[in-house]
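Visitor: Give me coordinates for this.
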Amino acid sequence: MSDLLTIEWLGKPLWMWLGFHVLIAALLAFDLGLLHRDKEHEIGVRESLGLTGFYLALGLAFGGWVWWYLGPQAGEEYVTGLVVEKSLSMDNVFVIAMILTALGIPRVAQHRVLLWGILAALVLRGLMIGLGAALVHQVHWVLSLFAAFLIYAGLKIFFSGPEEESDFSDSASVRWMRKTFRITPELHGQSFAVRLPDPKTGRRVLWFTPLALALVLVNGADVIFAVDSVPAIFAITTDTFVVYTSNIFAILGLRALYFALAAMVDRFAYLKTALALILIFIGAKIVVADTFGLLHVPPWVSLVVTLALLAFGVVYSLWRTRGEPPAEAVSAHPHRAT
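Guide: Next up, the predicted model:
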């Protein structure tokens, strides 16, 4: 048995992968079994910030173990990856807030959508990271392709004008789903599906609720954002274990972070600029260091630059929007689900 656990898989002993997944399973069980036994419990900003701090502390503690066991470089790459993924997830939070508001999902039900959305995101990110790792380790120039994409994405975000809020409730995907599947016009508690009479036959059939519709859109948004975040983390390190663990810890805290950020969505108007600069910096680092071999940028420099840009974006946003009334991004009402 001990020989089996020491077999290497994706560059690391099997026991490291199993141990990490046992830890994640325990955290999910803790979250489901203890923190949110009451389905009618509404998560407030204070609780959201507390849970965010809890998951961030756990993520950093795991980074400390990576630093101790795998060495300082791996530790620095892990923390940098965690910060970058957490930063990029903030943009995802704002889109999720617009989706849930447009579909009229009340706060008390939002945590259920986010919980299952994050569980699905863990699987999807794992698959995308596995594919990315296979490409990077077999075809080295893929890193240069990732770098070019990150620079392009960063420049596109940086020079884009003010975005108009999308009406997700009337988007093409929502219209298609409403036409293809039976979807109730109103919520049914916190159920994703219910059995109700068919208007034509009178037989009880399966109907999906707007909660299920929201879950599909949230997962779709995560896939779109993963197109940026997965190349970004591989541009920081090609160590698959570091890439995967930092990504998963960043996603784990996303649900907790949501309720704090979504309540202040209008206060972070300039955060996109900081995220754009982070993407450009990471892409440029790969172009300079790996593609042309001109200058090696140590992991700690990447970490410092990423933290500085993120801090600047947050502080500048809060300063420019001081005195403005708070957003009502998550104060959705059930009657808007029609």
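
Visitor: alpha carbons only for contacts and neighbour counts from here, please
Guide: Fine.

Visitor: got the buried residues for stretch 171-185?
Guide: Of the residues in stretch 171-185, 174, 178, 183, 184 count as buried by neighbour count, 16 or more other Cα atoms under 10 Å.

Visitor: How far off centre is it?
Guide: With Cα atoms, centre = their mean, to the nearest Å as the basis, stretch 171-185 stands 25 Å off its chain's centre.

Visitor: Quick check: end-to-end length of that stretch?
Guide: Taking Cα to Cα, to the nearest Å, stretch 171-185 runs 16 Å from one end to the other.

Visitor: which other residues reach that stretch?
Guide: The contact list for stretch 171-185 (Cα atoms under 8 Å, 6 or more residues apart in numbering) reads 168, 206, 207, 208, 209, 210, 213, 337, 338.

Visitor: Likewise for stretch 191-201?
Guide: The contact list for stretch 191-201, computed with Cα under 8 Å, 6+ apart, reads 188, 203, 204, 205, 206, 207, 208, 209, 210, 211, 212.

Visitor: Here is the second sequence; please produce its structure so I can put it next to the first one:
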Amino acid sequence: MEFTDALVMGKPLWMWVIFMTVVVVLLALDLGLFHRKAREIGVKESLLLSAFYITIGLAFGAWVWVNIGPASGKEYLTGFLVEKTLSMDNIFIMSVIFSYFGIPRIYQHRVLFYGILGVIVLRGIVIGIGAWLVASFHWVLYIFALLLIFTGIKMLFTSDEEPDIEENFALKAMRRVLRITPKLHEQHFFVRLPDDKTGAIMTWVTPLFVAMIMIEIVDVIFALDSIPAIFAITTDTFVVYTSNIFAILGLRALYFALAAVVDRFSYLKPALAIILVFIGSKIFVADLAGWEKFPSTISLGVTVALIAGGILYSLWRTQTEPKDGPHDGKMHDTHVGDADGRHISR
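Guide: Here you go, the predicted model:
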């Protein structure tokens, strides 16, 4: 057996090499070609980049379909769509974090780009743990399924509330252990400045770095929903990880197009809640019906129908609604410092 045919988590090494090569090329193009210099990304460019990333993600799904099988291809597409939809809430939280720290749009891409590097690693760790749990204890799938059903029902009956960043535990912890500058220093994450008390030159972190860490933490929290969802769709680690990463890769580009109009998709949440309940119920339905596995064609079809219905209903219901309230389509830049009572330095 050739070295490239050696199995890594159930799939030949060459498949993982192809996947990682595509990801590295995309990241290199993003940083080295598309966004070499800090600049503001417009809605048109954001939509074009989003379409590009979605096309790449779907093309990889077609590759999975051809090389692994139609069932795996459908499971990949289902996972890709579910993760994309779950990312809508992620975009809203990103908007709140950027607004709180007063991060201008010109520097937001830098935070999101380096954030995605952390996401690739963190999601890999979480998925690896999940795969080990499922392989070692099959009943964990039932725990994941019940968690999804509970989460979906909770989403149906709870209203959206803007998170209180000021009282966030992670932010309070960073304030205690890090020297944080009271204002931005262009696109730098770290700066060398004199200490307030001793005058000695010390390394400080900027609000840009704190915002990036907060977004990483948010992604880990959201992974607690999305990872059980994809494992309820398939236990193939390769399909789980690749569908997750390709869905997330385009999140940065999608953010700049949707952050200002995220309220237009407010009625997508009930559709997503029903999807989570549906995905969580599949394992129980399959057991009751005596199936070895819930049909992937039905799973993909129901997911597509619910997402499309949620998007169309949202656009129809919000087209005439007044744009006032906490999220009116504008990025609310706030100033970080004593002026608004939120001085973030130690």
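
Visitor: circling back: for the contacts of stretch 171-185 of the first structure, give me a markdown table that also has secondary structure, neighbour count and distance to residue 225 of the first structure.
Guide: Listed next are the contacts of stretch 171-185 of the first structure as a markdown table, based on DSSP: H, G, I helix; E, B strand; the rest coil; neighbours: other Cα atoms under 10 Å; distance: Cα to Cα, whole Å:
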| residue | secondary structure | neighbour count | distance to residue 225 of the first structure |
| --- | --- | --- | --- |
| 168 | helix | 19 | 17 |
| 206 | strand | 15 | 31 |
| 207 | strand | 17 | 29 |
| 208 | strand | 21 | 26 |
| 209 | coil | 22 | 25 |
| 210 | helix | 27 | 23 |
| 213 | helix | 21 | 19 |
| 337 | helix | 21 | 25 |
| 338 | coil | 14 | 28 |
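
Visitor: And these, which is closest to residue 5 of the first structure?
Guide: Taking Cα to Cα as the measure, residue 5 of the first structure sits nearest to residue 213 out of the contacts of stretch 171-185 of the first structure, at 41.6 Å.

Visitor: per the alignment, the closest one corresponds to what in the second structure?
Guide: When the second structure is aligned by TM-score structural alignment, residue 213 of the first structure is paired with residue 210.

Visitor: ditto for residue 82 of the first structure
Guide: Using TM-score structural alignment, the equivalent of residue 82 of the first structure in the second structure is residue 80.

Visitor: residue nearest the centroid of the first structure?
Guide: Among the residues of the first structure, the one closest to the centroid is residue 89, at 4.2 Å (Cα atoms, centre = their mean).

Visitor: what sits against that one?
Guide: Listed by Cα under 8 Å, 6+ apart, the contact partners of residue 89 of the first structure are 225, 250, 251, 254.

Visitor: And it, how far from residue 271 of the first structure?
Guide: The value you get for residue 89 of the first structure to residue 271 of the first structure, if Cα to Cα is used, is 12 Å.

Visitor: And residue 316 of the first structure, by the same measure?
Guide: Here residue 316 of the first structure is placed at a distance of 8 Å from residue 271 of the first structure (Cα to Cα).

Visitor: When these two are compared, which one has more neighbours?
Guide: Each of residue 316 of the first structure and residue 271 has its neighbours counted (other Cα atoms under 10 Å); residue 271 has more, 23 against 18.
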